[in-house]
Structure formats: C-alpha cells, structure tokens
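J.: mind looking at a prediction? Sequence and model below.
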Amino acid sequence: MVKKAHKTKLTIRIVLGMIAGILVGVLLRQLYADSPFANDYLINGLFNIVGQIFVTSLKMLVVPLVFVSLVCGSGSLKDTSRLGRLGVKTLLLYLATTALAVALAIFVAQLFSPGAGMHLTAAVSFDAKQAPSLAEVLVDLFPSNPIQAMAEGKMLQIIVFALLVGVAIAIAGEAGERVAGLFNDLNVVIMKLVTILMNIAPYGVFCLLAKLFATQGFEAISSLASYFLVVLGVLLLHGLVCYPVLLKLLSGLNPMLFLRKMRDVVLFGFSTSSSNATIPVTMETVTKKMGVSNSVSSFTIPLGATINMDGTAIMQGVATVFIANVYGIDLSLGQFMTVIATATLASIGTAGVPGVGLITLAMVLQQVGLPVDGIALIMGVDRLLDMTRTAVNITGDCMVTCVVAKSEGEMDLAVYGDPSAAV
C-alpha cells in the first residue's frame, strides 16, 4: 500500500508540475514578455538550466542502459534462433503500426481538408537535407568503433554491438557466465539511477514547460488551427484507440490496464519530447509494471525509440494533405499510396538522423511532387505537436513490446494483471 501510494503521488506530482509549468509560462509571456529579469533570469536562466539538466540526466543513462540491458537480455537467450525470430516480429510490427498511422492520418486529413482555401505564403524557405541511401543504412548498422558509436549515441550501432556481445556471452561457457553476472549487477545499479531521476521529474517537467510556453505561447496555433487540431486529433485517436485495439487483438491483454500503466512514461515523453531520453523510464514501465522480461524489452524498446515513428508518420500524412491544399494541388490515390510507403520505410532509413521528422517529410513531399518549402508553413507549431508525437511513439513501443513478449512467453501475466505493480 505504501509503494502504491508513493507511485500515485509521483504521477500526481508530475501532472501538477506540467500544469504549473504551462500556467507560469503563459503568465510570463502575457504579463512580462518585455521584462529583462523574466527573460534573462527565469525563462532563459533558471527554467532553461534546470530543464536542460533534467533532460541531459535522462540522456546520460540511455547509452549505458541500452547497452547493459541488451547484453543481459541477449546473453540470457541460450537459443540464438529466438533472437532472429524476436527481431523479425518486432520489426514487422513497428512497420505495420507506422503504415497504419500514416494511412489513418491521410484519411482523416482528407475528411477535414486542413489548409483548404488558405493560400498561405511561407515566410522562410526549408533546406531539405539528403536522406541516406539503403546501402549506407545497411553498412552504418555495424560500428567500426563501438566506443565512438556510444559517444555519439548512434542507437542502431549500439544495438548491433550489444547483440553481438550478448550472443558471445551466451556461447562462451563459464567465462560468459562470469561476465553475465557483472552485467546483471550493472543493470540493477542503472535501474536505481532511473528511480532517483524519476523522483526529481516534477521539477524538470515544470521548468521545461514553463520555458516552452513562455517562448512559444498559443499564438502560433491560431493561424494554423485546422492543421494543428487535425494532427492532434489523429495522434489521440491512434494512441487511445488503435493501440489498445491492436493490443487486444494480437495478445488478448487488457487494454485499459495497459493505458493505466502508461501514465508516467507518457508524461515523461510529453514533457521531454524525446523517445531516446525516455528510454530508461519506458524500460522500467514495461518490465516492472507490465511484467515483460528483460530479454525482450532490452531489444524492443531501444529499437522502437530509434525506428518506430508513428507520431511522426501522422504528422507527415496530415502535413502532405495540408501543403497540397494550401498550394491547390490535387493528389491521386497512387500518390497517397506513395506517401504511405515512403513514410513507413523512411522510418528505418533515417533512424538517428537529427531533425528526422522534417527530413522524412521532405522525402515524402519530393516523392509526390509537392513544394518542399511548404514545410516552413508548419514549423511554427511543430514544437508543440512534437510533445504529443513523442507520447504516441512511446505508447507504440510499449504496445509492440507487450505483444512480442506475450507471443514469446516472456511476460509475467500476474504482474501485468496487478494494477499496483510498480518499482
């Protein structure tokens, strides 16, 4: 009872931190927009420093947590053929949910036609960066220098190296068992660090949102209200309806219990706007609250944070229709199918590339002949939508993890069915 009360208290504190941060940010923007003290010492001073320290602290744990957890997980799989089966299931599910997300986005955007008759003019141009080729993606999966890959946070390379180390430990006999014991102890210590960070989360969330709404405000939404509301609506539909339905159909698990246990990690993702930064909390949620074994979660969660971009795919689907409407261009059914295919496959091809959402959107627009400069029209509200996109992406990571774990017999159903199961 004490543990449950503590966890509930933490959730409430995070929500209160979010609400307080939004209110303080809006008040500072409305009442003290021209105040040097508010701008220099609060918004760009205290709030910025505390918020960045919080996010940086979460990111600090990502690489060691992913590497150690994945080594532990793959090292515990004595049957290496299971690792291949696990990878195929996970990858197919991530691609399928991304394709569903962009198809749903296009369908809803066609119903509401955001941008129709607006005839906006982009204030700035957008310089589209070149996405890597398929050959470059495949070669880049394997690190020439694992230490450099860790230093640069290249998640796919870290995943591949950790899998190889784990497999080597599994087949190394007694020496492998001794090394596996060390990694298991390291994993326990890192998870304790995650718990420490969760206790300071309300303060970090407060500062992040206070700075965001003090600098961004709601004014940017008014001129792009139709686009903003359609994207937000599809994100909520996908996260609160599609994922629970898929979870029930593919695993038979209780979807309402799943959504209830996602509260903390969704709040983290919403406030940080980073799937990678939220990996420590996501892994804790699926293992401690949902009963997924570490051998599954250590693979599916880091991979999902890297390539599963359902929220980004939704933005791309709606943005394509919006930009087409603004420029008065009609898209055919074949072009819409091209958008779905491009957005889905690009989620792997551009994994780990900075500004990945805008890069893949540029690819999509180029494929269907729309002006890439149209991206400049939506950049003003993209930061606000990015928070919800991240929350949706994380929910998708956890849903796929539960489905894969259930199918592999790597889930403790008693833990999943216990509403009070937590750290």
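T.: Looks like it came in fine. Please read all numbers here as calculations on a predicted model, not as lab measurements. Residues are numbered from 1 along each chain as shown.
J.: okay, CA-based contacts and neighbour counts for the rest of this
T.: Will do.
J.: chain center to the helix or strand hosting residue 54, what's the gap?
T.: Here residue 54 sits within helix 48-75, counting by DSSP states H and E. Taking the mean of its C-alpha atoms, helix 48-75 sits 14 Å from the chain's own mean (Cα atoms, centre = their mean, to the nearest Å).
J.: same deal with stretch 375-387?
T.: For stretch 375-387, the distance to the chain centre is 16 Å (Cα atoms, centre = their mean).
J.: got the contact list for it?
T.: 120-126, 220-221, 224, 228, 231-232, 269-273, 319, 323, 358, 361-362 (Cα atoms under 8 Å, 6 or more residues apart in numbering).
J.: equivalent analysis for stretch 341-352, please.
T.: 95, 98-99, 102, 131-134, 137, 154-156, 306-309, 313, 316, 356, 359-361, 363-364, 367.
J.: what residues sit buried inside it?
T.: 341-344, 346-352 (16 or more other Cα atoms under 10 Å).
J.: including secondary structure and distance to residue 172, could those go into a markdown table?
T.: Formatted as a markdown table, the buried residues of stretch 341-352 follow (DSSP: H, G, I helix; E, B strand; the rest coil; distance: Cα to Cα, whole Å):
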| residue | secondary structure | distance to residue 172 |
| --- | --- | --- |
| 341 | helix | 42 |
| 342 | helix | 42 |
| 343 | helix | 41 |
| 344 | helix | 38 |
| 346 | helix | 37 |
| 347 | helix | 35 |
| 348 | helix | 32 |
| 349 | helix | 34 |
| 350 | coil | 35 |
| 351 | coil | 32 |
| 352 | coil | 32 |
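J.: second structure for comparison follows:
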Amino acid sequence: MRNLVDAYLRVGLVPLIIIALVLGALIGGVMPSVGLSLGILGSIFVGALKAVAPILVFILVMSAITSRQAGKQVYIKPVLLLYLVGTFMAALTAVVASFVFPTEIIGLTAQTAVEQSAPETLTQVLKNLLMNLVANPVNALTNANYMGILTWAILIGFALRQASDSTKHMISDLSVAITHVVKWIISVAPFGILGLVASTVAETGFDTLKSYSQLLAVLVGCMAFIALVANPLIVFAMTKKNPYPLVIQCLRESGVTAFFTRSSAANIPVNMNLARKLGLNEDTYSVSIPLGATINMAGAAITINVMTLAAAHTLGIDVSFGSALLLAIIGSVSACGASGVAGGSLLLIPLACSLFNIPNDVAMQVVAIGFIIGVVQDSAETALNSSTDVLFTAAADPKYRA
C-alpha cells in the first residue's frame, strides 16, 4: 500500500487532475448513472475543504500574529490595493464588453421563482459586510464567515503576543498540524474532481446552456480577458517581470480546482498550499488569501454588470456613458460585499438593476437565469476570483519584484 501511495504522489497533482477531468467527462457523458454515483466523491472533497478552511484561517492568522517579530515586513496594503484595482478593471471591462457586444436575454419575461431575497440598497450590502466583522466567533467559524474569523483571529493573536513561549509554541504546533491536514485533503483532489466533473456532465449535459450561449460568451470572455490580459498587466506593473509563468501557475493550481468546487471558501486551503509552495511571506498570505476570498471579486463584478446591462438591452433601456460608469463603480463596491450576502453575486443583480429603474420582479428573473447558467458562469467566476487571490499576493511580495 505504501508503494502504491508513493507512486501516486510521484505522478503529481496536476497530471492526475487532468486525467480526472477527462475520465469524469467521459463517464458523465457515456454512463450518466455512474457519473451521478461518483458525485459523492466530489461532495466529500468539497465538504472536507469547506470544513477545514475556517479553522485553517483562524489558526494560521492567529499564529502569524502571535509569533510575528517586531520590524518584520507584512505586505497587506499593496495586496488590498491590487484587489481593488483588479475588481474595478473587471467591472469596467464588463461594461465596455456589454456595449461592444450588446446581449438580449432570451425568456426574460417568463415567470421564474427565486427563493432567496436580494439586498435592496448598497447601504444594506455594506451593513451586512460590517456586521460580519463583529459576528459571534463561534458562529463565524460554524458559518464560514471569513470577515468575522479574520477579525477574531487578529484580536486574539494580538492578545496572545504577551503569552508565554510555551503557549506560542503550542499555537505554532497547531498551525503546523492543520497545514498537514490540508495537504492530506489536497492530495486526494483528483478523486474529488473526478466526481465533480462526472456528476456535472451527467446532470446537465450542457444542453440547457445553448440558448444563453451569447450571454455566456460575453461573461466568460470578460473573465478570460481579465485573467490573461488585465491581471498580467497589473502584475507586470508591480514586478517588472514576465507575469505569465506566475499567472499560468495560479490558474493551473488554483483556478482549476476552484472551477469545479465553485467555492472561494473551499479553495482557501488550496491557495494557502500554493502560496506556501511559492515561498511567499506567511504573515501576508495567511491574511490576504482569506480576505481575498471575501473582497477580491473581479468575477462577481463582471457577472453583476454584464447581467444588468443585458437586462437593460433586452428591455430597450438607453444606457448613457455616465450611468454605465456609475454602474462599474457600484458593481465593484457591491462585488466586494458579495460573500456577505446569501446567494453571492447573482443576488446583487437587482441592486444594480435599480440604477436603471428595472422592476424588481424582472431583475429577479435575471437572477433565476443566472442560476440556470451558473454551471459555467459561477465556475468561471470562482476560478478567476480564487486564482487572483494568490496572483496578487505574490505580486506584492518582494520575491517577485525587480
């Protein structure tokens, strides 16, 4: 058994994930019943990632602050700036693409029920985000509220700066232990992705997506532009080096997993592992990556703006340049609060639609269509968001600067 495990590990995660992608697609397409059965592997994998992520963030952040030495440099501010710049560029790209390739949503007048409730104002979005900061710490861990987790981990970490060396050593040992647990979970990623792909192909077959092909093309095209053009330009401006080796590595080792888990929270352990592999500053990435899963939402900004403008075009609403620019700003700010709202980016669409006086019942139909195409839209959005967390953290690290 030991020899078999060693042989499995020697192959490497990336080749095994590629094999899992191909096998999963074949099984889901040829044998749908088997593909649905394999879905349990994906559920277990995603469940394990989601379960370990909150405690991982809490312990790593607390350990980093507790053991941080005076004068040791942390690079959170430049990472935050990159997050904000990247999200606004994504929102602006979505607005421009929606004008260049105007899209009308088929079936917008159909009556479709959406159970979740959407925030009505930007103030409500920001209030939800701020209230998450002061949430009960136990509830924050239970509900994977990363703003609350970060807040309490930072506060407790600073309080433990005065603790005895034995206490600090114990916290450091906990950090090492939870890191090993994450490595074990990530090592079985190919089996999880095999199950996720097989069940997805078996359930959807992607037939229902054909009628929304143009809308999906604009959404995914914008995300691809940000991932392969805009983000590399931002990284080059920071590092003065060829950004593509780092960009491709982040997309390959973080984006692929995020695409199939469709959860930025579940991908936090994957990103932590990648940041460690890249040799980044632990004091920085232990905070910037979980924070990025909360506020670095370029993909969400694209979704909000493209879907809103598609609704406006469908209804024949004339959108001026000024209102489109305002939409980009609102979309950026709203996207940063997306994780603090049940339903994520899709449920922020009615807020953006209100800018053009689009009725709420029509806006909620757009949300429903978003759920229909979510098998592609949400996957691509999560892949962009999550891989960019590591990318910008690395770009702000002196290791990658000229």
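T.: Structure's in. What do you need? Just so you know, these numbers come straight off a predicted model, no measurement behind them.
J.: list buried residues within the contacts of stretch 341-352 of the first structure.
T.: For the contacts of stretch 341-352 of the first structure, buried by 16+ other Cα under 10 Å: 95, 98-99, 102, 131, 137, 154-156, 306-309, 313, 316, 356, 359-361, 363-364.
J.: those residues in helices, which ones?
T.: Using DSSP state H, 95, 98-99, 102, 137, 155-156, 306-307, 313, 316, 356, 359-361, 363-364 are the members of those that sit in helices.
J.: three-state assignment of the residue nearest in space to the middle of the first structure?
T.: When Cα atoms, centre = their mean is applied to the first structure, the residue found nearest the centroid is residue 275 (3.2 Å). Each residue gets one of three states, and residue 275 of the first structure gets coil by DSSP: H, G, I helix; E, B strand; the rest coil.
J.: to which residue of the second structure is it aligned?
T.: Taking TM-score structural alignment, the alignment pairs residue 275 of the first structure with residue 264 from the second structure.
J.: residue 291 of the first structure too?
T.: Match for residue 291 of the first structure (TM-score structural alignment): residue 279.
J.: element containing its match, please.
T.: Going by DSSP H and E, residue 279 of the second structure is not in any helix or strand.
J.: what residues are up against it?
T.: No contacts exist for residue 279 of the second structure under Cα under 8 Å, 6+ apart.
J.: do I have it right that the match of residue 275 of the first structure meets residue 295?
T.: No - between residue 264 of the second structure and residue 295 there is no contact under Cα atoms under 8 Å: 10.7 Å.
J.: coming back round to it: how close does the residue nearest to the centre of the first structure sit to residue 213 of the first structure?
T.: According to Cα to Cα, to the nearest Å, residue 275 of the first structure and residue 213 of the first structure sit 21 Å apart.
J.: now do residue 307 of the first structure
T.: 29 Å.
J.: now do residue 378 of the first structure
T.: 18 Å.
J.: circling back: for residue 128 of the second structure, see how far away the match of residue 291 of the first structure is.
T.: 35 Å.
J.: could you say which helix or strand holds the residue lying farthest from the centre of the first structure?
T.: In the first structure, the residue that sits farthest from the middle, by Cα atoms, centre = their mean, is residue 174; the gap is 38.3 Å. Using DSSP H and E, residue 174 of the first structure maps to helix 173-199.
J.: got the buried residues for that helix?
T.: 176-177, 179-180, 183, 186-187, 190-191, 194, 197-198.
J.: before we move on, what about stretch 228-236 of the second structure?
T.: In stretch 228-236 of the second structure, counting by 16+ other Cα under 10 Å, buried: 230-236.
J.: restricted to strands, list those residues.
T.: Assignment to strands by DSSP state E places none of these there.
J.: ok, so of those, who is nearest residue 64 of the second structure?
T.: Ranked by distance to residue 64 of the second structure (Cα to Cα), those are led by residue 235 at 25.6 Å.
J.: quick one: map that closest one onto the first structure.
T.: Aligned partner of residue 235 of the second structure by TM-score structural alignment: residue 247.
J.: could I get the contacting residues of its match?
T.: With Cα under 8 Å, 6+ apart, residue 247 of the first structure has these contacts: 253-255, 399-400, 402-403.
J.: try it again with 7 Å
T.: 253, 255, 399, 403 (Cα atoms under 7 Å, 6 or more residues apart in numbering).
J.: thanks a lot, catch you later.
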